[in-house]
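S.K.: build me a model from this:
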Amino acid sequence: MTQEGRRRGRDESKEERADRMWGELVQEVRVAQTGVQILFGFLLTVAFQPRYATLAHTDRVIYVVTVVLGASATGALIGPVSLHRLVSGRMVKPQAVRIASWMTFTGLLLLLATTASALLLILRVATHSSALSWLVAAVVGWYLLCWYVLPLWIRRRHTTHPGAGAAPPRREAGGDDRAPG
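M.R.: Modelled structure (predicted):
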């Protein structure tokens, strides 16, 4: 097989790669921003509802924590926009992509915590079930599986490193490790 046939990935410069990664990141952030902004907007209205005054102290504490988490998630997920605007044209896009990626990852963790906290509050107010904690834990587990475990598993299992060529053949049970040939 020729070198061209074995090559994986893109033939792009550092700057082209940063441009592509920035575009991908912006698309990802748009999805998360919409969700966190809608959730945060609804959370802001709760304190102005008549029923808020009747909430138990614990529920008010959960509400305050949820609002702070939502505000923090919003800040982290909008942060890449401000970062881009302030460093645009300064020849630091690869570094900006790394920092924006970190902000997005942090924002998603905060969004997970906000959603879990909001779910806990809603279920506490709507029901008085003892299985409530288990239900919230199950939803958080599902989010962790979808948002982190599966993507990290795919990343670990299917990533090839630059210069490594084609991925090594997978070992089959009872099979030979050597490449055919």
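S.K.: C-alpha from now on. contacts and neighbour counts both.
M.R.: OK.
S.K.: ok, the residue nearest the centre of the chain - contacts?
M.R.: Nearest to the mean C-alpha position of the chain, by CA atoms, centre = their mean, lies residue 108 at 3.8 Å. Going by CA atoms under 8 Å, 6 or more residues apart in numbering, residue 108 touches 32, 73, 77.
S.K.: residue 75 too?
M.R.: Residue 75 touches residue 107, counting by CA under 8 Å, 6+ apart.
S.K.: look up how far residue 165 lies from it.
M.R.: Distance of residue 75 to residue 165, given as CA to CA, to the nearest Å: 40 Å.
S.K.: tell me the SS of residue 180?
M.R.: coil (DSSP: H, G, I helix; E, B strand; the rest coil).
S.K.: sorry, slip of the keys, the one I care about is residue 157.
M.R.: Residue 157 falls in the helix class when you classify it by three-state DSSP.
S.K.: same thing with residue 70?
M.R.: Assignment for residue 70 (three-state DSSP): helix.
S.K.: what is the neighbour count of it?
M.R.: Burial of residue 70 is recorded as 28 neighbouring residues (other CA atoms under 10 Å).
S.K.: this one as well, want them side by side:
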Amino acid sequence: MTPSRGRQETQEERADRQWSELLQELRVAQTGVQILFGFLLAVVFQSRFEDLGDIDRNIYVVTVMLGSATAAALIGPVSYHRLLTGRRMKPETVIWASRMTVLGLVLLFCTMCSALLLILRVVLHNQLALWLVGAMALWFLACWFIFPVWALARGRSGRRETEDDSGSYGDSEKESSAT
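M.R.: A predicted model of the protein is given here:
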């Protein structure tokens, strides 16, 4: 049997599938952003907010602005899709929505780091806050960007498994050398 060369789908079918997958990803990210942003908005109304120094207030303002930009970028694909629905532009919509989602994840990374910096500065009152935020920033980068890029690089250069017509998976290098 000859190994399959991926899905047999039209450009429109691929765009529909990719759009559905993107929506699932956005649901996770949007929920987290909305909860974080809601907490950020409530902070200013807490009595302890008055005790913050100028640096911490500036960090707060930057964090709220980053949170706003993050929400816009991660909710943007929904608006993009809605405004272009019915115009036979699904593949282009998926491409731009995907780009907006990646931008939203980068902004979410910045928002999370900024929020952590503010919280840890208030709690710890020392330089340890910067080190902890730095360590967590590296962890976010690893989980969100480095691991996927590493997997992508390995997938392109390493052994790959492909699904054959019978539905079972096999090593593509062995199958291609046998045919």
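S.K.: map the residue nearest to the centre of structure 1 onto structure 2.
M.R.: For residue 108 of structure 1, the aligned position in structure 2 is residue 105, judged by TM-score structural alignment.
S.K.: remind me which helix or strand its match belongs to.
M.R.: helix 90-124 (DSSP states H and E).
S.K.: residues in structure 1 aligned with the very next helix or strand once past that helix?
M.R.: Per DSSP H and E, the first helix or strand lying C-terminal to helix 90-124 of structure 2 is helix 128-141. Residues 131-144 of structure 1 are matched to helix 128-141 of structure 2 when aligned by TM-score structural alignment.
S.K.: report the buried residues of the matching stretch.
M.R.: The neighbour-count check on stretch 131-144 of structure 1 (16 or more other CA atoms under 10 Å) flags 136, 140 as buried.
S.K.: contact partners for residue 5 of structure 2?
M.R.: Listed by CA under 8 Å, 6+ apart, the contact set of residue 5 of structure 2 reads residue 162.
S.K.: now which residue in structure 1 aligns to it?
M.R.: Using TM-score structural alignment, residue 5 of structure 2 pairs with residue 8 in structure 1.
S.K.: name the SS class of that match, please.
M.R.: Secondary structure, three-state DSSP: residue 8 of structure 1 is coil.
S.K.: repeat that for the one 4 residues further on.
M.R.: Taking three-state DSSP as the rule, one finds residue 12 of structure 1 in the coil state.
S.K.: how close does it sit to residue 99 of structure 1?
M.R.: Applying CA to CA to residue 12 of structure 1 and residue 99 of structure 1 gives a distance of 21 Å.
S.K.: which of those two has more neighbours?
M.R.: Between residue 12 of structure 1 and residue 99, counted using other CA under 10 Å, the more crowded position is residue 99 (15 against 10).
S.K.: would you mind finding the match for that one in structure 2?
M.R.: In structure 2, residue 99 of structure 1 lands on residue 96 (TM-score structural alignment).
S.K.: just give the closest residue to its match, not the sequence neighbours.
M.R.: residue 77 (7.7 Å; CA to CA, 6 or more residues apart in numbering).
S.K.: the one you found -> structure 1?
M.R.: The equivalent of residue 77 of structure 2 in structure 1 is residue 80 (alignment by TM-score structural alignment).
S.K.: tell me the spacing between that match and residue 25 of structure 1.
M.R.: Counting by CA to CA, the gap from residue 80 of structure 1 to residue 25 of structure 1 is 9 Å.
S.K.: quick check: neighbours shared by the two?
M.R.: Residues touching both residue 80 of structure 1 and residue 25 by CA under 8 Å, 6+ apart: 100, 101.
S.K.: out of these two, which sits in the more crowded spot?
M.R.: residue 80 (23 against 16).
S.K.: what's the helix or strand for the more buried one?
M.R.: Using DSSP H and E, residue 80 of structure 1 maps to helix 57-87.
S.K.: spit out the contact partners of residue 129 of structure 1.
M.R.: Counted by CA under 8 Å, 6+ apart, residue 129 of structure 1 has zero contacts.
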